[in-house]
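S.K.: Any chance you can model this:
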Amino acid sequence: MAQVEIYTKAFCPYCARALRLLGDKGVVVDETDITMDRAKREEMIGRAKGRTTVPQIFIDGQHVGGCDDLVALERAGKLDPMLAA
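M.R.: The predicted model follows:
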């Protein structure tokens, strides 16, 4: 199974939705809460090429975007192959 990393914030409904989608697939997620961690927030922005919204999701180190991007991959049938890698 692929390594999945997600940057989140407390009380973020998009973060919860992304985590639920991945959890329903049985994916173990490495979650980093940036709510009170400026250094981790800066790390996320750098890795996400300037994107500042949460969640930001990475599969095997590849930036796939946020919640809407993750859902779009799922709807297009592309998420499962990425997770199986």
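S.K.: Every contact and neighbour count from this point should use C-alpha atoms.
M.R.: OK.
S.K.: longest helix of the protein?
M.R.: The longest helix of the chain (DSSP state H) is helix 13-24.
S.K.: Tell me which other helices or strands that helix touches.
M.R.: helix 67-75 (3 or more CA pairs under 8 Å, 6 or more residues apart in numbering; DSSP states H and E).
S.K.: how far out from the middle of the chain is the helix it packs on?
M.R.: Centre-to-centre, helix 67-75 and its host chain are 10 Å apart (CA atoms, centre = their mean, to the nearest Å).
S.K.: compare with the first, here's sequence two:
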Amino acid sequence: AKQIIDGYNVKSNNNNYEVIELEKRPDCSQIQSYLKTLTGASTVPRIFVCGKSVGGCDDLVKLHESGQFREMLSECGVV
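M.R.: So this is what the prediction gives:
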């Protein structure tokens, strides 16, 4: 997922883009539980665009291949 996003030249210092490495956090299980409540899935990655969940890695690949992901990022002003 990070490789696809990096291909859009979205900068990690952009206020609209953040990667959170759950496995490095002591509250990993609590965050995954919250993700399940919020999105219906606790697996990672969970990708959000403009604050809206667009799914996981497989969903991102489909959005990327269809061109929809670029449209979403453009609408948010991230690319």
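S.K.: Could you list the buried residues of the longest helix of the first structure?
M.R.: By 16 or more other CA atoms under 10 Å, the buried positions in helix 13-24 of the first structure come out as Y14, C15, A16, R17, A18, L19, L21, L22.
S.K.: what does stretch 42-51 of the first structure give?
M.R.: The neighbour-count check on stretch 42-51 of the first structure (16+ other CA under 10 Å) flags M44, I45, A48 as buried.
S.K.: Which of those sits closest to T8 of the first structure?
M.R.: Nearest to T8 of the first structure among the buried residues of stretch 42-51 of the first structure: M44, at 9.8 Å, using CA to CA.
S.K.: how about that closest one, what's its partner in the second structure?
M.R.: The alignment partner of M44 of the first structure in the second structure, by TM-score structural alignment, is L35.
S.K.: which is the next helix or strand following the helix or strand harbouring its match?
M.R.: According to DSSP states H and E, L35 of the second structure maps onto helix 28-39. As assigned by DSSP H and E, the chain's next helix or strand after helix 28-39 of the second structure is strand 47-49.
S.K.: Having no further points to raise, I will conclude here.
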